[in-house]
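1. here is the input, now give the coordinates:
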Amino acid sequence: MIKSSLYSSSIAFMLACCLSACGEEPLCRRPEVLEKVKQLFDQQQFGSFIHAPNVFKVREESATLYTNRPEGGVSKCSVLMTTDLIEMLRLSGQQSAEDIEKIRQEAPKKGFSLTKDDLVTYLVQPLSSGKHYVTVFP
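-> Have a look, this model is predicted:
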């Protein structure tokens, strides 16, 4: 019984090491990958010419590996992206600063959230140059 338990726990450890590259930062959570995911998500929302640096925030701790295809090293990942609705209002320019402040104060009292979370799914493929090719699904 103990042998079986040791065997299964060592297999679990080896599998965990393969998925996380044993001590290396997981591919889905690498800063350069998450920065590219944020940039691509931003472009999906606003297009290529409008940059909104404070509207979207990547919740790095939520980055998760779904699957890992050994051929080509492609990893399918997901992460939560938080949208700051107050910053979105500021960016639109259709609300005055006083209106935005009033919304900021009144929304929580009425049970409205000032943020919104989106689950973003993306693929990461390591390139021979050491960089990563990132694709975000619509």
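
2. when you work out contacts or count neighbours from here on, use the C-alpha atoms and nothing else.
-> OK.

3. can you give me the strands for this protein?
-> Under the criterion DSSP state E, strands of the chain are mapped to 56-69, 74-84, 115-126, 132-136.

4. which residues sit against the longest one?
-> So that's strand 56-69. By C-alpha atoms under 8 Å, 6 or more residues apart in numbering, the list of residues contacting strand 56-69 from outside reads 19, 28-29, 34, 38, 42, 74-84.

5. next: the second one.
-> Contacts of strand 74-84 with the rest of the structure, by C-alpha under 8 Å, 6+ apart, involve 27-28, 38, 54-60, 62-69, 114-126.

6. now which of those residues would you call buried?
-> Listed as buried from the contacts of strand 74-84 are 27-28, 38, 55-58, 60, 63-65, 68, 120-125; burial here means 16 or more other C-alpha atoms under 10 Å.

7. ok, back up a step: can you add distance to Ser5 and give the strands of the chain back as a markdown table?
-> Below are the strands of the chain laid out as a markdown table (distance: least, C-alpha to C-alpha, whole Å):
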| stretch | distance to Ser5 |
| --- | --- |
| strand 56-69 | 26 |
| strand 74-84 | 30 |
| strand 115-126 | 34 |
| strand 132-136 | 38 |
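
8. excluding sequence neighbours, find me the nearest residue to Thr121.
-> Distance criterion C-alpha to C-alpha, 6 or more residues apart in numbering; nearest residue to Thr121, sequence neighbours excluded, is Ser78 at 4.3 Å.

9. let's see this one next to it:
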Amino acid sequence: MASSVFATLVLSGCGGQSVCADGEVLKTVKKLFDQQQFGQFIQASPTIFVVQEESATLASVDKEGGKSLCSVLVQLDILEMSRFTGTSDADLAKMKQEAPKRGLPLTKDYLVNYTVQPMASGQNFVTVLP
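-> Reported below is the predicted structural model:
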């Protein structure tokens, strides 16, 4: 499912908060992560992968270039993914009922690493790392 796409995008500037947790940066991270998972031309449901905004963390800052290395958790909703891939409602109900009995999770977390680099224009250049 995951490809080794090296995704980048330019977006508008951030406010006074940490650049890693900036809403526009995280929105871009989600978009790029979705593209890594599904490709550029498949529009997946926005509820399949959900960025856990409170987990956004600054790992390091390159003092010379001002590039920030960040990470965030992105949660996969397995039922939503199954629905997207065409699983029937009856099978989804069965999965929802049986998973807890078997100790199987209905979500999976991915750690996504990304960089944010400020540009002279005041915008940020966001790169989601493979």
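
10. the residue nearest to Thr121 of structure 1: neighbouring residues, count only.
-> By the criterion of other C-alpha atoms under 10 Å, Ser78 of structure 1 has 20 neighbours.

11. centre-most residue in structure 2?
-> Nearest residue to the geometric centre of structure 2 (C-alpha atoms, centre = their mean): Lys30, 3.7 Å.

12. quick check: the aligned residue for it in structure 1?
-> Residue pairing (TM-score structural alignment): Lys30 of structure 2 is matched to Lys38 of structure 1.

13. and the residue nearest to that match when sequence neighbours are not counted, how far is that from Gln44 of structure 1?
-> Once flanking residues are discounted, Lys38 of structure 1 sits nearest to Val58: 6.5 Å by C-alpha to C-alpha, 6+ apart. Val58 of structure 1 sits at a distance of 15 Å from Gln44 of structure 1 (criterion: C-alpha to C-alpha, to the nearest Å).

14. Ser5 of structure 1 too?
-> Ser5 of structure 1 sits 48 Å away from Gln44 of structure 1, going by C-alpha to C-alpha.

15. just Ser96 of structure 1 next, same as before
-> Distance from Ser96 of structure 1 to Gln44 of structure 1, counting by C-alpha to C-alpha: 26 Å.

16. and the contacts of the longest helix along structure 1?
-> Secondary structure of structure 1 read by DSSP state H shows that its longest helix is helix 2-20. Helix 2-20 of structure 1 is contacted from outside by 22-23, 26-27, 68, using C-alpha under 8 Å, 6+ apart.

17. any chance of those in TSV, plus distance to Ala107 of structure 1?
-> Rendered in TSV, the data for these read as follows (distance: C-alpha to C-alpha, whole Å):
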residue	distance to Ala107 of structure 1
Cys22	45
Gly23	43
Pro26	38
Leu27	38
Asn68	42
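
18. now the helix ranked longest in structure 2, how far from the chain's geometric center?
-> Using DSSP H to define each element, structure 2 has its longest helix at helix 23-38. Relative to its chain's centre, helix 23-38 of structure 2 lies at 5 Å (C-alpha atoms, centre = their mean, to the nearest Å).

19. tell me which residues in that helix are buried?
-> Neighbour-count burial for helix 23-38 of structure 2, counted by 16+ other C-alpha under 10 Å, picks out 24-26, 28-37.

20. and for Leu9 of structure 2, the neighbour number?
-> Leu9 of structure 2 sits with 15 neighbouring residues when counted by other C-alpha under 10 Å.

21. what sits against it?
-> Contacts for Leu9 of structure 2 (C-alpha under 8 Å, 6+ apart) come out as 28, 32, 125-127.

22. let me know the closest of the residues you listed to Lys96 of structure 2.
-> Comparing the contacts of Leu9 of structure 2 against Lys96 of structure 2 with C-alpha to C-alpha places Leu32 closest, at 28.9 Å.

23. so that closest one makes contact with Val25?
-> No. When contacts are counted by C-alpha atoms under 8 Å, Leu32 of structure 2 is not listed as touching Val25 (10.5 Å).
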